[in-house]
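**Student:** build the 3D model from these lines:
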Amino acid sequence: MNCNKFLMISVLLGELCSAQNYFELSNVSQNFNVVVNVEACFENKCSGKTTVDLYDKNTMKKYQTFFSNDFYLDLNENQKPKFDSLKNSVVFDDFNFDGAEDIAIRNGNSKYENPFYEVYLNDAAKQQLILNDELTNLVRSNSGMFKADAERRRIVTYLKEGCCWNLTSEYIFVPERELLKVLEFEEDTRDPEKVKTVKREFIDYKWFAKTTIYPRERYFKENENTERN
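**Tutor:** Got it, this is the predicted structure:
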């Protein structure tokens, strides 16, 4: 990183630029500048215990500090964080669709060896980002970070086992109840000649399931045409 630039900002913020393990992440959030201090950097990556500091872009004051025991960043040839790696290590989005920016911070891997995140929701009353156990556990039990579908106001998770079985699940936020699962789509391609799908939907307080068997060649051809369109 540009230590001189960081030093100028650090003086304003009351911080010190002391090592190349400090990185300023200024383009990952609408409201915050982010400074991470990673425990160890070797060659083209940084990992280990990390502090993540958020600074309000308007006031330049520190807003909040987070801790990760197992953070990770890929570096480019200039020893700066790669943008794709950056987006995958500190994720900003409106996860509960209330209009406020939330954050997910990488902290190791889930049991399926996918990146694990701790998810914090913006609490307007407390003016803090608060750890949300339900969304954090959702990451832990699936294959990586979920997707926040703002248009449909749904949280979408993906679970993959081996090469040939996938499960997509969708959740909505219910007032005073948090998350409610409303859809599952299971795709099983283990059979060499056919594909089995099961769609389960929660409608009017009941689950309805539809199982469909496709010839393998037809299924993948239809999916390919759908993706192109």
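**Student:** use CA for all of it now, contacts and neighbours both
**Tutor:** Noted.
**Student:** count the neighbours of Gly162 for me.
**Tutor:** 7 (other C-alpha atoms under 10 Å).
**Student:** can you pull the contacts of it?
**Tutor:** Contacts for Gly162 (C-alpha atoms under 8 Å, 6 or more residues apart in numbering) come out as none.
**Student:** and it, how far from Arg190?
**Tutor:** Separation of Gly162 from Arg190 (C-alpha to C-alpha, to the nearest Å): 10 Å.
**Student:** and Lys87, by the same measure?
**Tutor:** 33 Å.
**Student:** higher neighbour count, those two?
**Tutor:** Lys87 (17 against 13).
**Student:** regarding the protein, what is its longest helix?
**Tutor:** helix 216-228 (DSSP state H).
**Student:** what is that one packed up against?
**Tutor:** strand 194-203 (3 or more C-alpha pairs under 8 Å, 6 or more residues apart in numbering; DSSP states H and E).
**Student:** what's the strand it packs on in contact with?
**Tutor:** Contacts for strand 194-203 (C-alpha under 8 Å, 6+ apart): 181-189, 207-217, 219.
**Student:** structure for this one too, so we can compare:
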Amino acid sequence: MTLPRGISAIAFAIAVLPAAAHAASFDCAAARSSIEHAICNDAQLSALDTQLADTYRAALKQHGADTDALKAEQRDWLKQRAPSGQIDVAALKEAYRTRIDELKSQPAFPEPGEAVDGPIFRLNAIAKQHDFVLRMLEACPAQSDKEDTTCEGPAQLLIHDKGQRAVRQVINLPKVFVTLPKGSKGPLVNSSRLYDYQGVINVGDFNFDGQEDFGIQTGNEGSYGGPSYDIYLFNAQAQRFVPNSEMTGLIQETLGFFEVDAKNKRLRTWAKSGCCYHERTVYAVEHDVPVAVERRIDDAQGPGDKMKVTVETLVNGKWRSKVHYEPIPK
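**Tutor:** Prediction:
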């Protein structure tokens, strides 16, 4: 992956080569970008760059064998620091401090065979190609017969090929949100009902390549306090699941888990603004990236008993719109 030159060379090296023995530094005589000059010209910012490197390496050690998600997260953070104009040094310092605090808050994860303090959920019936074991690192409330309960905290996900004892992959998760439905024997899974609790793991073929993918609920930081998920796609070449930031962001910006239309090879999302404005968007998936191709907008914010309906379609790379009016649904 090529990152913009605006990111310091050493920061990129840290993200890609976490085992480097040297602290974050680079030759200021060779600085070219505005962000590199900003780091070189400010002693406090330079010290934060060094501190970030040290904190990142320490967090990697705490993740043990699984560092994929943390590396991807750090690369995304670095890309967001790419300058689009003049550098705001104060804002950059604050971004560094925030990221350092985030990395320091990363929990220490056990080895897969070590005991954990929380429940262990063996999920062998939610997928056709894989079995999952979700290990909560901390204790959860007891499951109730009278009401739904929830559990939130760090977790470790073990992934097996279907029916096999050997662990294919370990994924360490700083935060997972689990819904424990009343009267059930395990967590809610493969559920994406709008405005309701959703599955801690939802399995499906999200990029339509014939391989199972999955999303795991990391909290409720989505639109209108809805669920947020990390999406993992199975990479056939690497033979492992890899995080997908584009699909993760898609859920973050809309209402809950997207709908998977396997027949038409499309993903669908819902979004709204208040009571009277709704969007339904359809996405094709190109090279594992969702690309909007259709959108319907229902706008009942105006006066009268009609709502404005706009249907947008992507045709040969250009959006075409048609507008009509419908009665406002009761």
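**Student:** TM value for the aligned chains?
**Tutor:** The TM-score (TM-score structural alignment, normalised by the length of structure 1) is 0.79; 204 aligned residues with a C-alpha RMSD of 2.4 Å.
**Student:** how about the strands of structure 2, start to end?
**Tutor:** 120-123, 130-136, 149-161, 167-180, 201-204, 213-219, 228-235, 240-243, 259-261, 266-272, 277-286, 289-299, 306-315, 318-327 (DSSP state E).
**Student:** could you dump these to TSV with distance to Leu250 of structure 2 and mean neighbour count?
**Tutor:** Shown next, in TSV, are the strands of structure 2 (distance: least, C-alpha to C-alpha, whole Å; neighbours: other C-alpha atoms under 10 Å):
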stretch	distance to Leu250 of structure 2	mean neighbour count
strand 120-123	26	16
strand 130-136	24	20
strand 149-161	22	20
strand 167-180	18	21
strand 201-204	15	22
strand 213-219	12	22
strand 228-235	9	23
strand 240-243	13	18
strand 259-261	11	17
strand 266-272	8	19
strand 277-286	10	18
strand 289-299	8	18
strand 306-315	18	17
strand 318-327	20	12
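**Student:** out of those, which is closest to Ala72 of structure 2?
**Tutor:** With C-alpha to C-alpha, the closest approach to Ala72 of structure 2 among these belongs to strand 240-243: 7.3 Å.
**Student:** so that closest one corresponds to what in structure 1?
**Tutor:** Aligning strand 240-243 of structure 2 against structure 1 (TM-score structural alignment) gives residues 128-131.
**Student:** now swap in stretch 34-41 of structure 2 and tell me
**Tutor:** Going by TM-score structural alignment: stretch 34-41 of structure 2 matches no residues.
**Student:** next, the buried residues of that stretch.
**Tutor:** Residues Ser34, Ile35, Glu36, His37, Ala38, Ile39, Cys40 are the ones in stretch 34-41 of structure 2 that count as buried (16 or more other C-alpha atoms under 10 Å).
**Student:** returning to that earlier point: what's the angle from the longest helix of structure 1 to strand 206-215?
**Tutor:** 110 degrees (axes from the mean of the first three to the mean of the last three C-alpha atoms, to 10 degrees).
**Student:** what angle sits between helix 216-228 of structure 1 and strand 194-203?
**Tutor:** Interaxial angle, helix 216-228 of structure 1 versus strand 194-203 (the same axes, to 10 degrees): 50 degrees.
**Student:** contacts for helix 216-228 of structure 1 next, please.
**Tutor:** Contact with helix 216-228 of structure 1 is made by Thr189, Pro192, Glu193, Lys194, Val195, as judged by C-alpha under 8 Å, 6+ apart.
**Student:** check stretch 222-234 of structure 2 too.
**Tutor:** So stretch 222-234 of structure 2 is in contact with 195, 198, 206-207, 211-221, 240-245, 247-248, 251-257, 271, going by C-alpha under 8 Å, 6+ apart.
**Student:** which residue lies nearest the spatial centre of structure 1?
**Tutor:** Nearest to the mean C-alpha position of structure 1, by C-alpha atoms, centre = their mean, lies Met145 at 4.0 Å.
**Student:** which position in structure 2 pairs with that residue?
**Tutor:** Using TM-score structural alignment, Met145 of structure 1 sits opposite Phe257 in structure 2.
**Student:** closest one to Ile10 of structure 2 among the strands of structure 2?
**Tutor:** Of these, the one closest to Ile10 of structure 2 (C-alpha to C-alpha) turns out to be strand 240-243, at 23.7 Å.
**Student:** chain center to that closest one, what's the gap?
**Tutor:** The chain centroid and the centroid of strand 240-243 of structure 2 are separated by 12 Å under C-alpha atoms, centre = their mean, to the nearest Å.
**Student:** likewise stretch 316-325 of structure 2?
**Tutor:** For stretch 316-325 of structure 2, the distance to the chain centre is 31 Å (C-alpha atoms, centre = their mean).
**Student:** and for that stretch, what span of structure 1 is it aligned with?
**Tutor:** With TM-score structural alignment as the criterion, stretch 316-325 of structure 2 aligns to 204-213.
**Student:** which other residues reach that stretch?
**Tutor:** Under C-alpha under 8 Å, 6+ apart, the answer for stretch 204-213 of structure 1 is Lys194, Val195, Lys196, Thr197, Val198, Lys199, Arg200, Glu201, Phe202.
**Student:** can I get these in a markdown table including distance to Val174 of structure 1?
**Tutor:** Shown next, in a markdown table, are the contacts of stretch 204-213 of structure 1 (distance: C-alpha to C-alpha, whole Å):
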| residue | distance to Val174 of structure 1 |
| --- | --- |
| Lys194 | 38 |
| Val195 | 34 |
| Lys196 | 31 |
| Thr197 | 28 |
| Val198 | 25 |
| Lys199 | 22 |
| Arg200 | 19 |
| Glu201 | 16 |
| Phe202 | 14 |
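**Student:** widest-spaced pair of those residues?
**Tutor:** Checking these with C-alpha to C-alpha, the most distant pair is Lys194 and Phe202, at 26.7 Å.
**Student:** can you give me the end-to-end span of stretch 16-34 of structure 1?
**Tutor:** 15 Å.
**Student:** er, stretch 256-275 of structure 2 I mean
**Tutor:** Span of stretch 256-275 of structure 2 from end to end, C-alpha to C-alpha: 17 Å.
**Student:** hang on, the earlier thing: I'd like the strands of structure 2 as a markdown table, with distance to Ala9 of structure 2 appended.
**Tutor:** Shown next, in a markdown table, are the strands of structure 2 (distance: least, C-alpha to C-alpha, whole Å):
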| stretch | distance to Ala9 of structure 2 |
| --- | --- |
| strand 120-123 | 42 |
| strand 130-136 | 37 |
| strand 149-161 | 32 |
| strand 167-180 | 28 |
| strand 201-204 | 37 |
| strand 213-219 | 31 |
| strand 228-235 | 28 |
| strand 240-243 | 24 |
| strand 259-261 | 39 |
| strand 266-272 | 37 |
| strand 277-286 | 30 |
| strand 289-299 | 27 |
| strand 306-315 | 39 |
| strand 318-327 | 38 |
